[in-house]
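Undergrad: Requesting a structural model of the entry that follows:
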Amino acid sequence: MKKKVHYFLTVLALLCIQGMIAQTKTVSGTVTDASDGSPLPGVNVLVQGTTNGAQTDFDGNYSIQASEGDVLLFSYLGMKSQSATVGSSSTINVTMEEDAEALDEVVVTALGIKRKEKTLTYAQQTVGGEELTNTRDVNFVNSISGKAAGVEIRKSSSGPGGSTKIQIRGSKSLNGDSSPLFVIDGIPMVNNKGSQPGLWDGVDQGDGLSQLNPDDIESMSILKGANAAILYGSQGANGVVIITTKSGKEGAATVQFNTGITFESIIDTPELQFRYGSEGGTKESWSTTRGDYDSNYVDDYFETGVNYFNSVSVSGGNEKTQAYFSYANTTSSGVTPMNDYGKNNLTFKQSTKLFNDKVKVTSNILLAQEKTDGRNRAGYYNNPLTGLYWFPRDRNFNDFKNNYSVPNLARNTNEMNWFIADHLQSNPYWLLNEESQEDKTSRVIGSLNIEYDISEEFKFQLRGNYDYAAKEFNNQRNAGGNTTTVPSNGRWRYEKYDDTSVYLDGILTYNETFGEDFTLSALAGGTYQKTTFGNGVAVDTGGSADGLQYANEFYFQNLLPVVQVRSTLDSRVEKQSLFANATFGYKEMLFLDVAGRNDWASTLALTGNDSYFYPSFGLTAILTEMFDMPQEISFAKFRASYASVGNEIPYNAIFPRHSINSDGSVNFNTTKPFTDAKPEIITTTEFGLDWRFFNNRLGLDLTYYNINSQDQFIRINQPIEDYTSFFVNAGEITNKGVEITLSGKPIVTEDLTWSTAFNYSNNTNEIVELHPDTQNIGQGGAEGISIRMVEGGSIGDIYARKFQRDDQGRILLDDGNGRPLRTDRELFGNAEPDYILGWSNTVNYKDWGLNVQVNGKFGGLVASQTEALLDGYGVSERSAVARDRGYEIINAVQNGSAVTQIDPFTYYDAIGGRNGIDEPHIYDRTSVRLAQLALSYNINVDSIDWVKNASVSFIGNNLFFFYKDAPFDPEIQQATGRNNVGIDNYNLPSTRTYGLNLSLTF
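TA: Below you'll find the model as predicted:
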């Protein structure tokens, strides 16, 4: 690894030296408005084929480094772009003419349709592809955080390749999914999550997004509400993220090469004590005799992870055919031993015009291979962190690290060497070396798009897509480990399955202008999609009785007859739809948008409700076109919209299946078939403003929304007929919130520009109604802490045990033993933040560039089972501080008398452990962090003919916290599914990354 780093830095230094000796000159001039000769501030000036750019100052002046023969490109919102070739003169003055079409910025919307932004009747926000890659996060989706109002990102604790939870405008379903739909070039993609960890055990097996190459992404358009995503039907009920990939460009071939390296380190391990050990050989460290024990073994466990990024792309073509090709490789060694990740991506995209340019055919294929070894676990069982953190301080950890196994000569196997037999903890290094886990994914996404220009008004588009992912999970636990989960001959868990999606659509579009005042843009079409998830085989030899004939032989022929190789099928869903949309315009100042879609879903087959229709209506008024407004107001728009969308029920609810257990026995279904099921209905009302000021130097986008979700899918656990439970459509949830984006360019000079944007959002969730037969739906938890959905509450409510207190707020102590008393579980608060803030900054000074992202989440709660058990085992630093002073400080009362001091063990034994008082281990979720930083320098490479552009960047992610209350990163999730929101249960600590990236254009 050192050789690789040395080679990387040597090449980087040589390029820098070559760039510094290159010869260029300063080209300057003035850009003016052709209509009145006034100077134009903020005009973008770019050397074609490079990233070398500048902007005009308040007087319209600019200055840029260029060479003779270079082409300068001048662009400005509302003006026709200009170009000029650099000659012998060092002065180039430019006049720019108004371009009415340029004022209508085009954005990508539902089904990949491009529309003028000013005509949109709903909230939409775009994140550029470079914003996803400029700091090289291995899980690139995390880079969206803070860049779009109303979008919340939470990452898992599993390390490289782990899944990411994305939620737009809060949770909308009690039992269904609230994740948005992801779309690639207009076509829905499969973003299935693998298994998720729970309280006791498990790993996060990643998701479909992790398999994409971020360098292939041109932009991400986020359609936030059902209003925006109506054309995707029930799939888009929770919002849509549209990924537009890069395409070939007309002209000579351009090669883009990126290489980078980042280093990753732990930033917030728990505060542990190493001066008090155990007494009498116990597993807890509750001695009151101070010692000097080795603390390095916890720090030594964690390593410095190294991430390598390499990608190359080629783009080019002529006026008929354009092509794009790319290859990318990502490799990572995590911050824990034996954790490695690798990903390879290959992309080819081609567009060709045929039949006098009336037909355009675009084909695209994306290939990905992903492999992860030793994913980090969460929960108690088989998690190295429990044994690592709890190990008694007076013992020698290195004895167990260096000799994690001892031979069993009678069986010719090894056994775990650990100081105690405890179902909750194991030797960390046994788990790393003797309980391997590997998961692999191979994926192909192929698509074909045929566009036919029937006439100037009519256009027809036909698209097809095939998305296939083959997944394999292999967990081999050698004999001799923790007997709670590993029988005497070992345990084998193996899964191999496929996820497949076939998608077809046809869309007819019509655009016409009637007279001088009226316009119509309309489309109609239909879709067909068939998805099959989890289709394969699985085996689990079990955690109690032996399922293997011979120890540590993990293959099918070694399975005992009691173990069955099971066929698996998570879901098979077919959906057909028809849709239409029309936008009526009047004088480019009023736009009325009407849309509708009808779905036929197999998940509702034979219920009589398998066909369901939902409409959408929207209105936009361009106030600056309707009224004379002050010159300072460049653009003003008001929008309003309404939509009603169905959210389908889960697969296999209508006729639940029987299943086969691992021993071959039948697990009979006990839930009554849901033969009168109907889809959940999500209704959204949205109002918004989009205002720009001072020649578009300042922008304000404000949105208010009200989302109502009815007919929730709920299981009632009560006997009915011959069953023990049944399903109903009932319940109501509301989400109300405000989103604000404030953007601006405070500084625009010849050498210095500063662009900034604030994204603010808040969401209030309420469970208005459940069902008379169930007033409490579980959402996970950890021992004493539970996450519950209760009528009148909110999704994510935390119920926990508090201190009993008197009227003065003093803690009540037991009259006899003096232990703090606790309440039953009661509502403590909610895991969701009150509001979210993201602050993005881009500063350019000559050849230097700086990108800074600061993210903050304010309010909400997180609960830590980790901290509770550290207290119970006497290994937390606070428990040692109390022993140092001889007591813990407390504001309490016992037998009517005030108490200010309490015995440390009495206090921490009461609040710690698996079932203690939860209150001390619930924290404010508020945190403010430096989420991203990229400092770049454009290297002058004019003396190198074959290099068009070169830049080097120092990059960093999650560098530090400005503020946080919790003793861990509150945004790290045990799981990214529906359950266990806001729970820390021996999650991998948060990490920071920092490194270098080199970008070359040929």
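Undergrad: When you work out contacts or count neighbours from here on, use the C-alpha atoms and nothing else.
TA: Noted.
Undergrad: now the strands: where do they sit in the stretch 101-250 of the chain?
TA: Taking DSSP state E, counting those that start in this stretch as the test, the strands found in the stretch 101-250 of the chain are 106-108, 114-116, 124-128, 151-156, 164-168, 181-184, 187-188, 217-223, 240-245.
Undergrad: Just send these back as JSON lines, with distance to Asn345 and mean neighbour count too.
TA: Output for those, formatted as JSON lines (distance: least, C-alpha to C-alpha, whole Å; neighbours: other C-alpha atoms under 10 Å):
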{"stretch": "strand 106-108", "distance to Asn345": "25", "mean neighbour count": "19"}
{"stretch": "strand 114-116", "distance to Asn345": "27", "mean neighbour count": "14"}
{"stretch": "strand 124-128", "distance to Asn345": "20", "mean neighbour count": "17"}
{"stretch": "strand 151-156", "distance to Asn345": "22", "mean neighbour count": "22"}
{"stretch": "strand 164-168", "distance to Asn345": "20", "mean neighbour count": "22"}
{"stretch": "strand 181-184", "distance to Asn345": "15", "mean neighbour count": "22"}
{"stretch": "strand 187-188", "distance to Asn345": "19", "mean neighbour count": "22"}
{"stretch": "strand 217-223", "distance to Asn345": "13", "mean neighbour count": "23"}
{"stretch": "strand 240-245", "distance to Asn345": "14", "mean neighbour count": "24"}
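Undergrad: one more to line up against the first:
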Amino acid sequence: MKNNYSRLKWVALIIIGGILFFLSKTATAATATPLPLQQEISGVVQDQNGLPIPGVTVTVKNTNRGTVTNLDGEYSISAPANGTLVFSYIGFKTVEIPVENNEEISIQLEEDVSALGEVKINAGYYNITQRERTGNISRVTAEEIELQPVVSPIQALQGRMAGVEVTSGGSHPGMAPTIKIRGTNSLREEGNYPLYIIDGVPINSTPVESSSLMSSSGIDPLNNLDVSNIESIEVLKDADATAIYGSRGANGVVLITTKQGRAMGTGLETRIYTGVASVPNRLELLNTEEYLEVRRTAFENDGVEPTESNAFDLLLWDQDRYTDWQDFLFGGTSETTNANITFKGGNENTSFRLGSSYFSQGTVYPGDFDYQKVTGNLNLNHRSKNDKFILALSVNYGVDVNNLVGNVSFNSSISFLPPNAPAIFNEDGSLHWDEWGEAGLDNPFAGYFNRSTTNTNNLISNIGLSYKLLPGLEFKSSLGYTYYNSRELRKQPRRSYNPSDAIYHRSSHLTAIRDSWIIEPQLNYNKSFKDLNLNFLIGATFQENNDFSERFQGDGYASESLIGNIGAAENITNAIRENTEYRYAAIFSRIGLNWDSKYYLNFTGRRDGSSRFGPNNRFANFGAVGTAWIFSEEKFIKKIFPFLSFGKLRGSYGTTGNDQIGDYGYLDAYEATIGPGGLYPTGLANPNYSWEVNKKLEGGLELGIIKDRIRLGTSYYRNRSSNQLVGYPLPHITGFTSVQANLPATVENRGLELEFNSLNIKTESIRWESSINLTIPENELISYPDIEQSSYANTYRVGSPLNISLLYDYTGLDPETGFYSIRDVNDDGSYDYQDRLIVRDQNREYYGGINNNLSFKNFSLQFLWEFVKQDGRLTSFAAGTASNSTELILSELQGESPYQQISQSIASQTAYNRVLNTTFPIRDASYIRLKTLSLSYQFPGNLLKNTGIRNAQFFLHGQNLLTITNYDGMDPERPGFGLGNLRTITGGLEINF
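TA: Okay, the predicted model is just below:
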């Protein structure tokens, strides 16, 4: 494929170069063509109450020339004397006014809720309106995400979209959140990531590897984006929306569009906010007196004499000391600050936006740890005077530094230290070892002075070119380049560890580099034949990704100050370097038919080629069909349902693929032996495996009532993913652990999505809008022939979801021992997977969000409630060992309790470990959370009129302020996983000049 791919690449570059040369000549010639006589027109745009409307788009009809009104509703534009001006704004009816030699045109716009359906949304290779779309596309705008104090834009989607499930990666800044679009399709975790596209450029969505505290979730590759520079985020879900992306769209597509410049004039925008974050919850743990009573009871129940070795907390440690380890571990306050400055401007033909931002966030843990990010962005748009040639440049660059402790797990286990445990630090700040050593223990903060510093650089750039060759025929091309560099250094000084241990100064190094380029030429044709409108698109994709990773360790540094200086290390060990190359090529096409603005039919096709498959299976075809009927336009519907302002039925069916597997899996792999001149096999070839295929079916209904003041949307989907690509485990006698193969398994995701929007109140001074989204998902392994004979017999169950746990049958407390007991199904005296007969679904039963926007004169209030129905596991009800417990077990001291007898014996610990894998600790972990709360005040225009300030706004923002739940753990969003979301309160000011 490599030679063919290279030829195609160079042919494409030559063709594009030739076309651009032709276009430049044509554009030059066109510039010399006399244009119609132009005149300057100005005016004011107001609403029906006489108030100015800022941000109204004013364009010259049948051209791309336009501008927007300022804060006072004023505009100025050049137009032909015989031309027509078009005034459009979201929520108002579009108005066309002939120029007719007038130098001043002022108008009042009439509100039209139904106009919201005409908002353009990004569908990837084309734009469409909400009214006309046949696919399922969810959208959030800048107003909903820009003020949220989050590192990654994915975090801002929580609770805002039906079918989109976002879970926090943890409490450390920079950790990658998990996003699932309509469930889990693949048996492989890495096969479930969606496609990220930023300004037309695809981004590798796999979290970046880390050896720091972020290792559990990885580093989010979107961290370096400036959240406040995002104009909108669209999520494509069904076949009609995603099939045009072929193998890259199997798990959904996330389209991120950054902000553009101003059409006329210049402006300066500034925004700054600062605030604090803290852990919103605490476990109810035992105090010292309660803890010691439980410990003494354990020895009494066991009939064992306490000694210094088994009861150091009773005999060696201070019986009056009390430390709130939760407060010590995560009781701190994390400060956060964000500052943005943007300069934008332009004229009728060229506009630009140049911005920069700074973001910092601390941690709630003891120590001086923080995350800092600096970003820069540039958007440049230019069109020729004859409106035929258009150029769009987008550049986003970000640098961040994450300073964390290394090799210390700041997790909830430290919270369960005995409350009378010794101090962690000496008075001079060094780690305290003596009392811990007397008990035969290590200081739990061993490694505290290790430092892990992760530096990342991320460049995302794209140039879009288009030229109108003929009326209705347009050539477009997108050329993108991305570069991501992550360098992580962990320093491990000797003072982090027990002086009695033979440990030397050490360093760990990890480098990950990702770079890619993409070229996508396209032809678009749009033609109307009376009532029939035809839109035709054909294009090609040529993409290449290169991934490089390197890791090694250095030790034997002479002093702490030299740690990390490779030249000063005595030894370099565990050195590994990997370099992979991925090539991808495709052709794609879309035909859109629209009859009388009522009947819509779309056909999408794509042929993909991936270097991750063997020569016989390298190419595959994918496609979809989507249709819609706006039945509210039918005369008989209008007569029967006069209150119905909008009604649409839509449906789609199609296939997408998946090639998210490792590179070179179809080839034998070898590595060099330690001794010179030798090779040994590390990978087994399988040239016959092929693409995973995801077949998507969807039906939807959309309704608008009372002039669209109430809108309702419902969708039913069924996605089936088959021909599963996994690393199939092999017996040890083969000499290999696994081989890449297709398994005869089919996974189905089906569900119901509901969306409701209403304009509750609309008066001269008050406006109240509400929206609700609800998702009821189901996931099922519907087929896996001979799973009982496969290596996944103890992992999955046909007829059950993929995300399950197999549990023992809990039979209550043993009347003889008082310990937990479980059923030995086959009476063989041992407990293994043959005894795990209970299947527990770990997925959410349903989830959604309730959003409200209220405005009263210059005040605005927005709040979002996120809700989830699920269960979780409780893991903090052990009692009797040298570890603290929750107050739940105090009932055992009174003799009435569902918990086992308090004991510190090995038998009780064994019983406790087993009962964790039963239904006994399962609890309702459902919750309702006040996810965001924003209050803002817009300074009146008359106060700013003589200050040079166009707009000024003060705002307060809260996140994760309140959680209503019956769950006894730390965070119900991540039940059983310790800390999660922080409660954040910020305040700031926005000033625009």
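Undergrad: Identify whichever of the strands of the stretch 101-250 of structure 1 lies nearest to Glu279 of structure 1.
TA: Comparing the strands of the stretch 101-250 of structure 1 against Glu279 of structure 1 with C-alpha to C-alpha, the closest turns out to be strand 151-156 (37.2 Å).
Undergrad: tell me, the closest one lands on which residues of structure 2?
TA: With TM-score structural alignment applied, strand 151-156 of structure 1 matches the range 164-169 in structure 2.
Undergrad: And the helices in structure 2, which stretches?
TA: 2-32, 142-145, 239-242, 288-302, 312-315, 325-330, 434-438, 635-640, 890-893, 906-915, 941-944 (DSSP state H).
Undergrad: Centre of the chain to the first one, how far?
TA: Put simply, helix 2-32 of structure 2 sits 36 Å off its chain's centre (C-alpha atoms, centre = their mean, to the nearest Å).
Undergrad: What's Thr775 of structure 2 aligned with over in structure 1?
TA: Using TM-score structural alignment, Thr775 of structure 2 pairs with Ser761 in structure 1.
Undergrad: can I assume that match is in contact with Lys147?
TA: No - Ser761 of structure 1 lies out of contact with Lys147 (C-alpha atoms under 8 Å); the separation is 11.3 Å.
Undergrad: so how far is the match of strand 151-156 of structure 1 from its chain's centroid?
TA: 7 Å.
Undergrad: what do you get for stretch 767-775 of structure 1?
TA: So, by C-alpha atoms, centre = their mean, the centroid of stretch 767-775 of structure 1 is 31 Å from its chain's centroid.
Undergrad: and the end-to-end length of it?
TA: 10 Å (C-alpha to C-alpha, to the nearest Å).
Undergrad: check contacts around Gln425 of structure 1.
TA: Tyr380, Tyr381, Asn382, Asn383, Pro384, Thr386, Gly387 (C-alpha atoms under 8 Å, 6 or more residues apart in numbering).
Undergrad: Now the fifth one: closest residue in space, sequence neighbours ignored.
TA: For Pro384 of structure 1, the nearest residue in space outside its immediate sequence neighbours is Pro428; the separation is 4.1 Å by C-alpha to C-alpha, 6 or more residues apart in numbering.
Undergrad: Please name the nearest non-neighbouring residue to the match of Thr775 of structure 2.
TA: Using C-alpha to C-alpha, 6+ apart, the nearest residue to Ser761 of structure 1 is Glu739, at 4.4 Å.
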